[in-house]
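Chemist: Next come a sequence and a model predicted from it.
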Amino acid sequence: MSPKFLPLISQIGTRHGSRTYRTCALKCANQCDHATPNTSDNEDFQTVARSSFSRRGMLKLGAAGVAGAGVATLAANLPAAANFSSALSGDRGNGAFPGFGGPHGELSHSVVPPNRKDDIVVPKGYDQAVIIAWGDPVERNAPKFNVNKQTPEAQAKQFGYNNDYTMIVPLKDERKALLVCNHEYTDEYLMFPTGRYGTKTIAEIGLAAHGMSVVQIERVGRSGRWRRDPDGGRYNRRITANTKFEVTGPAAADKRVGKVAYGTFGNCAGGVTPWGTILSGEENFNGYYDVTGAIPAEYVDSYKRYGVPTTVTKSAREWSQVDKRWDLTKTPTEVFRAGWIVEVDPYDPQAAPKKRTMLGRLKHEGATTTITADGRIAAYLGDDEKGEYIYKFVSAGKYDPDNRKRNFKLLDEGTLYVAKFTGDGAEDGLYDGTGTWLPLTTDKKSFVDGMSVAEVLINTRLAADKVAPTRMDRPEDIERNPVNGRVYAALTNNDNRGAKFPGDEPNPIVKSHVRETLGGPLIEKAGNRNGYVLELSEEGDDAAKTGFFWTLFLVCGDPAAQETYFGGYDKSKVSPISCPDNVAFDGSGNLWISTDGNVLGSNDGIFTVPVAGPKRGQVKQFLSVPFASEACGPLISEDDKTAFVAVQHPGETDDATFEKPASTWPHTHNYPRPAIACVWRKDNGRVGS
């Protein structure tokens, strides 16, 4: 029988595309089954999009390309590292070994067709291999993984579960690098042999399996293949849900938060700073707490706005049996120490990781950075829930490429903004318009009536509600393209759409088409179920400015569906794509997209698409991930020779158990193991081309 503290999954099958009921229960505490926390009357993006669209214009759509703008390059000197910082984003989008790889022609890889295989499927002429998987040693004295003899102490030194955001930063030896990865959540159904461990031990191992890993890796020969460095490395490190964190920024002085916090968990996407630290977003933190009695009335509104339980509730994992801080009746302020952006220095394993309160408290998808025209730092932030907002932070101080330590305070002082979108009303057949970044607070002054600086940062959602930004469809990864200077945001989906504006025009924000099985008929359902990708152009391509122009670059789904749009490109020549989650860029500025929850009947995957030129909008599937898994990342190396993918929750179906798994990927054992893999061309050429 399953461990008693796990949630009872009473329904079998998929609920949001390829996502199963179990995934929803363990990853986000079934947030879609609850009322949307945002009860404000602020305008929805569907309304904005409708105001910018006309059927007459739709019939005139062409395939015009968009010219890209050049950008400048800045550099930082890291101790024990190669030059790290690059242009605007500080990480060449989301790529490894930041810097420009240079133009290398069009995306010419063969297309991977939709499939349900239990493996990573790559284009012709490519190969793939696992770099590191759950349980592999991280710290030097880590024991060999044995699922039948697992301990919390062992797991705290081994690679954690359900790897998500992945970044690679360079070392002086160009053949070696540091891989940094989030471990978002655990699936105790698949991790433990039935009856092998008690519930308290399972909880303790689960705490250790969350967090982050820093792992030294090495290149295999001169190819694009990478592997775990067998000699280990002095930088190798595990951060868990028990690790001590330093809390910085204005909210650290508030009694609800304090200057010390323990653990990071629910970590989703992230980013890298120009000075080489890693930013990680604490996302679905609300589902980890138990409530055994009353909570203080003063916290009820805040709890509700973040989906935190306010009545007697048992979480899926019941960590409160290990530590009372997971019981909000006993420690009601503990939840205010979660939901932050975490900063980790991969080059200093002794340095305490930081929680940066100036970037606000949200269900952070992640934080990606860029350098403004005057040398300051901007960070883009998505709040991953239906009806939530897009944010941006701009530092007060300037980035110093010659003094790494001086940059460590940049994320503690500056201005936090939230986005408001407006449709242009033009009959041009495009979903587009303008927007404004509305200020919420600086580190010294709040712009929200009745709320202090600390209050805005601790209850950022409540503060944003008051300034009337635009409610969005699950804002996920937001990255600046270092080649054309534009910002690309993945909006995964929102199946609650449709009731307000049923309409009859091809409005992707109101209705979409899905397939219940691979190759099955298209079925129309209410709601934006396939998601879209926004393209933003800020004034003067300067991230410090508060005005921007926006357009829907991709309206995802099956090309045969009326509502889909692919940058104006011929829809008969693109791959079907559903539920965009994370984005990255290669050396030519081509967009790479990973998906989560594909509703078109096939496995998730990674897709490529040019953002300029005659093939702007030509989506092509580059790879697919194993059965019932999510494609996390993606990550493209600076030399464009490697594509990295983090495969999360393989085989996570509702009826799968350790003894009867739905997947055995990566096929090293008779049970699944989340893992990070690399993909390269057999002829050692650049990936994608």
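Modeler: Here it is on my side, so go on.
Chemist: alpha carbons only for contacts and neighbour counts from here, please
Modeler: Will do.
Chemist: I'd say Val247 and Lys355 touch.
Modeler: Yes: when contacts are counted by Cα atoms under 8 Å, Val247 is listed as touching Lys355 (4.8 Å).
Chemist: Settle this for me: Pro674 is touching Trp134, isn't it.
Modeler: Yes: in this structure, Pro674 is within contact of Trp134 by Cα under 8 Å, at 5.7 Å.
Chemist: Comparing the two, which residue is more hemmed in?
Modeler: Using other Cα atoms under 10 Å, the more surrounded residue of Pro674 and Trp134 is Pro674, with 26 against 21.
Chemist: show me what contacts the more buried one?
Modeler: By Cα atoms under 8 Å, 6 or more residues apart in numbering, Pro674 lies in contact with 133-134, 161-163, 646-650, 665-666.
Chemist: hmm, try it at 6 Å
Modeler: 133-134, 162, 647-649 (Cα atoms under 6 Å, 6 or more residues apart in numbering).
Chemist: May I ask which of these has the most neighbours?
Modeler: Scoring the contacts of Pro674 on neighbours with other Cα under 10 Å, the highest-scoring entry is Asn162 at 32 neighbours.
Chemist: all helices of this protein, in order?
Modeler: Assigned by DSSP state H, the chain shows helices spanning 21-28, 45-51, 55-58, 152-155, 188-191, 199-209, 300-305, 453-458, 460-465.
Chemist: so which of these is the most packed in?
Modeler: For those, the largest average neighbour count (mean count of other Cα atoms under 10 Å) is found in helix 453-458, namely a mean of 24.
Chemist: right, and the helices of the chain - which one's nearest Ser537?
Modeler: Ranking the helices of the chain by their distance to Ser537 (criterion: Cα to Cα) puts helix 45-51 first, at 16.7 Å.
Chemist: Next, please give the residue ranges for the strands of the stretch 201-350 of the chain.
Modeler: With strands called from DSSP state E, counting those that start in this stretch, the stretch 201-350 of the chain shows them at 211-219, 226-228, 237-239, 244-248, 260-262, 267-272, 278-282, 341-344.
Chemist: between those strands, which one is nearest to Leu438?
Modeler: Taking Cα to Cα, strand 341-344 is the member of these nearest to Leu438, at 20.3 Å.
Chemist: Can you give me every residue that contacts Ala241?
Modeler: Taking Cα under 6 Å, 6+ apart as the criterion, Ala241 is in contact with 207, 210-211, 263-265.
Chemist: In addition, the following structure is provided for comparison:
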Amino acid sequence: MSRAKHFNDIVASRRTVLGGLVATPLLALPGCTTPTAVGAASTVATTPAFAPVAATNADTISLPPGYSWRKLIAWGDRLFDTAAPVFDPNTLTRAEQEQRFGQNNDMLALFPATYAFPPAKDQDRMILCANNEYATPDLMYPAITAPSAFTAEHVSAIYAAVGVSVVELERRSEGWRAITNATPGAGRNRRITPFTPVQFSGPAARHPWIAEAARIVNANEPDPGGAPTDAVRCGTMANCAGGYTPWGTYLTAEENFDGFFVGSSRGLDPLRFDDPAFALDESSFAYPAGGFPAALAPRQFNIAENPRGPSLYGWVTEIDPYDSSSTPKKRTALGRCKHECATTALAADGRVAVYMGDDQRDEHVYKFVSRGRFNPADRRANMNLLDDGQLYCAQFLENGQGRWLAITLEAANAAAEREESPIRFRDEGDLLVRVRDAARLLGATPMDRPEDVEAVCDANWRGLGPVLIVCTNNIERGFEHPGSPRRESDRPTSAQNNLTGHILRIDEAGGDCAAEAFLWDVFVMAGDPNSMALTARTRGGPLAHVSTAYKGAPTISGDRFACPDNIFIDSTHRVWIATDGGDSVFADCNDSVLCTPVNAEGPRVMKRFLVGPVGSEICGPLMAPDERAFLCAVQHPGANDVAGTDFSQLRWLGEPATSHFPDGGDSWPRSAVVIVTRDDGGRIGD
């Protein structure tokens, strides 16, 4: 059998094919041409020892023998003693939801109760930050029998169910548990919702769009008091993945904010005429996309009343989990797009790199490198590092090379002039508000929904060079191009979609995450490594290309999977992959978590570790610092039944809930954070 090797193992042979490209500067860079330099990680991960979990549609968490799970916290669980002890989803108000854990949790991050760098491995007190990406009205208010019964009060509570939840954890003899605070402000528990005061910082903080939208928001949202005078009461929402920093803050990434804006934009033609950039922005982000009648939603989310409102979202928001009275900051230097993640690594000289994916078809991968350097001895000195630096977009080349293109005002406007494009950027702030337009002009590579981007780091947060980029899928037909491979096909000259997704690996030049050049290769082609056919029938009917080979060599063996989304890289450099929509391709298995070594030679052995309940998406894979507990978020359990029918089509016909996770019986389904441990107390995966 042929064996798929990493790019660095085949550079020599590919140089022969590339001929005259052998002497190009990138291929001559130290660290790009030798596996030892880019594979500087001292630990070579081994295949995990657990027995893989069989495919299943069970309405529970399925695990290998010797592992157990339990609910850590779920939607509606109270964060404060001032909330009612028992959650009643039928009586939920905005005020009540603001004291309870939010819905549809996504990315998770853990912080030690006392900040230290690097953090100690053995912790008995932690702080959990969890994104609450969006709310699902069909999975709320079980007593409502028709969509027309929703009121403005219901909708206000639905908006309050999204954002971020921060909750303190403690480990007792029976394991980890969430703890409540007496009142808001009495501890570190908090909710940050679309109504919370936030500050805009960095080059775009005073952009005219943001200033106009901020006036409208603050006029419609009461001032809770205590916030800085320049705060905007727009909070954060559509929080998908994110990251955390070496100085102990949480980065939450705003993604599909278009779905929160409602109403009609038909009357905005004069605005489009006066400001063509608005029309481009409206088209790029496709707002408004919300389904509520405009009369029911908070007025600041009515596009007709607040046409610049979307400019308040699509940012990376930084939160200090150690100070519940602190005001979150939207770091505009990181650009505005549909951010899926914002993961950090330290460069060789101590600067901070932030990797980001823009989760939409044919969008781009970004990297920000701070101008200042991380100071491990002074936490406060690091608090504004993300306001000043250089933002880049990734360009993948045919020959396996790549480069980070600096997004600057001069370069973007010069590119627009060369392309004879009418797009122009007034200043750096305007460039960052419309960074998608700039990236396209500069030649960034369109990707198949780039989601999580994670660097392999050492124990002191320094990036070692390898970076994994997760591309969930692309339902549109297209041809292979750099960074977006296509599979073996019986019609090789025809365009094909990428329903199953893939993961790329890049290696930063010199093993330094501040580099402006890299090499790239396909790390994993998701699909079915055991299939004898090149295609398989999906649950919805269309055929999916399921080969896991790339350029004729298999990339994986073991368990099949589709639609990789969030990943976690443990201390021994095994990657844990959570899926989103894998059951739409392989109908016999709910969304899952799989594991494989980062540095192993292909085909990499893929082992299924966890399967979630029916209708759910698995998000935010994470381990406790000692790696004796595995956490993940179970989003929207019951959103569809085993046959794939959306609950939104079933509920209003009087059908019962399709899931009863996590409480079982005939309970109403709730998104939740679960914690997995080994029965013998050992390290996860060993």
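Modeler: Thanks, I have it. Since the structure is predicted, the reported quantities are computational estimates derived from the model, not experimental observations.
Chemist: coming back round to it: more neighbours: which of Val247 and Lys355 of structure 1?
Modeler: Under the neighbour definition other Cα under 10 Å, Val247 of structure 1 and Lys355 were set side by side, and Lys355 has more, 30 against 24.
Chemist: Translate the more buried one into the numbering of structure 2.
Modeler: Superposed on structure 2 with TM-score structural alignment, Lys355 of structure 1 falls opposite Lys330.
Chemist: So the nearest residue to that match once chain neighbours are set aside versus Gly290 of structure 2, what's the distance?
Modeler: With Cα to Cα, 6 or more residues apart in numbering as the criterion, Lys330 of structure 2 has its nearest non-adjacent residue at 4.3 Å, and that residue is Thr317. Between Thr317 of structure 2 and Gly290 of structure 2 the distance is 22 Å, computed by Cα to Cα, to the nearest Å.
Chemist: So between these two, which is more surrounded?
Modeler: Comparing Thr317 of structure 2 with Gly290 by other Cα under 10 Å, the one with more neighbours is Thr317, at 27 against 17.
Chemist: Could you pull up the residues touching the counterpart of the more buried one in structure 1?
Modeler: Under the alignment (TM-score structural alignment), Thr317 of structure 2 pairs with Val342 in structure 1. Applying Cα under 6 Å, 6+ apart, we find Val342 of structure 1 in contact with 279-280, 354-355.
Chemist: at 8 Å instead, please
Modeler: When contacts are counted by Cα under 8 Å, 6+ apart, Val342 of structure 1 touches 264, 278-282, 353-356.
Chemist: again, but for Leu79 of structure 2
Modeler: With contact set as Cα under 8 Å, 6+ apart, Leu79 of structure 2 has these partners: 99-101, 167, 179-181, 189-190.
Chemist: ok, now His545 of structure 2?
Modeler: Remark: with contacts taken as Cα under 8 Å, 6+ apart, His545 of structure 2 is in contact with 487-489, 497-500, 527, 534-536.
Chemist: Now which residue in structure 1 aligns to Gly66 of structure 2?
Modeler: Gly66 of structure 2 maps onto Gly125 in structure 1, with residues paired by TM-score structural alignment.
Chemist: so how far is Phe145 of structure 1 from its match?
Modeler: From Gly125 of structure 1 over to Phe145 of structure 1 (counting by Cα to Cα), the distance is 33 Å.
Chemist: okay, the two: which has more neighbours?
Modeler: It is Phe145, of Gly125 of structure 1 and Phe145, that has more neighbours when counted by other Cα under 10 Å, with 17 against 12.
Chemist: Chain neighbours aside, what residue packs nearest to that one?
Modeler: Using Cα to Cα, 6+ apart and skipping residues adjacent in sequence, the residue nearest Phe145 of structure 1 is Gly135, 5.2 Å away.
Chemist: Mind filtering the contacts of Leu79 of structure 2 down to those shared with structure 1?
Modeler: When the contacts of Leu79 of structure 2 are mapped onto structure 1 and scored by both residues aligned by TM-score structural alignment, their matches' Cα atoms under 8 Å, the shared contacts come out as 99-101, 167, 189-190.
Chemist: ok, of the residues you listed, which one's closest to Arg299 of structure 2?
Modeler: Distances from those to Arg299 of structure 2 were compared by Cα to Cα; the smallest belongs to Gln99, at 22.8 Å.
Chemist: can you tell me which residues contact the residue mapped onto the closest one from structure 1?
Modeler: Using TM-score structural alignment as the criterion, Gln99 of structure 2 maps onto Lys157 of structure 1. Under the criterion of Cα under 8 Å, 6+ apart, the contact partners of Lys157 of structure 1 comprise 137-139, 141-143, 237-238.
Chemist: ditto for Pro137 of structure 2
Modeler: For Pro137 of structure 2, the contacting residues are Ile158, by Cα under 8 Å, 6+ apart.
Chemist: can you do 10 Å?
Modeler: The contact partners of Pro137 of structure 2, by Cα atoms under 10 Å, 6 or more residues apart in numbering, come to 147, 150, 154-155, 158, 292, 648.
Chemist: Please pull up the equivalent of it in structure 1.
Modeler: Using TM-score structural alignment, the equivalent of Pro137 of structure 2 in structure 1 is Glu188.
Chemist: circling back to that earlier point, overlap in contacts, Pro674 and Trp134 of structure 1.
Modeler: 159-163, 183.
Chemist: among these, which are in strands?
Modeler: When the shared contacts of Pro674 and Trp134 of structure 1 are checked against strands using DSSP state E, the ones located there are 163, 183.
Chemist: Just put the shared contacts of Pro674 and Trp134 of structure 1 in CSV and tack on distance to Ala543 of structure 1.
Modeler: Conversion of those to CSV gives the following (distance: Cα to Cα, whole Å):
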residue, distance to Ala543 of structure 1
Phe159, 36
Gly160, 35
Tyr161, 35
Asn162, 33
Asn163, 30
His183, 30
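Chemist: out of the shared contacts of Pro674 and Trp134 of structure 1, which one sits closest to Lys571 of structure 1?
Modeler: Taking Cα to Cα as the measure, Asn163 is the one of the shared contacts of Pro674 and Trp134 of structure 1 closest to Lys571 of structure 1, at 33.5 Å.
Chemist: Give me the neighbour count for that closest one.
Modeler: Considering only other Cα under 10 Å, Asn163 of structure 1 is surrounded by 35 other residues.
Chemist: re the thing from before, and of the contacts of Leu79 of structure 2, the nearest to Asn413 of structure 2?
Modeler: Arg190 (42.7 Å).
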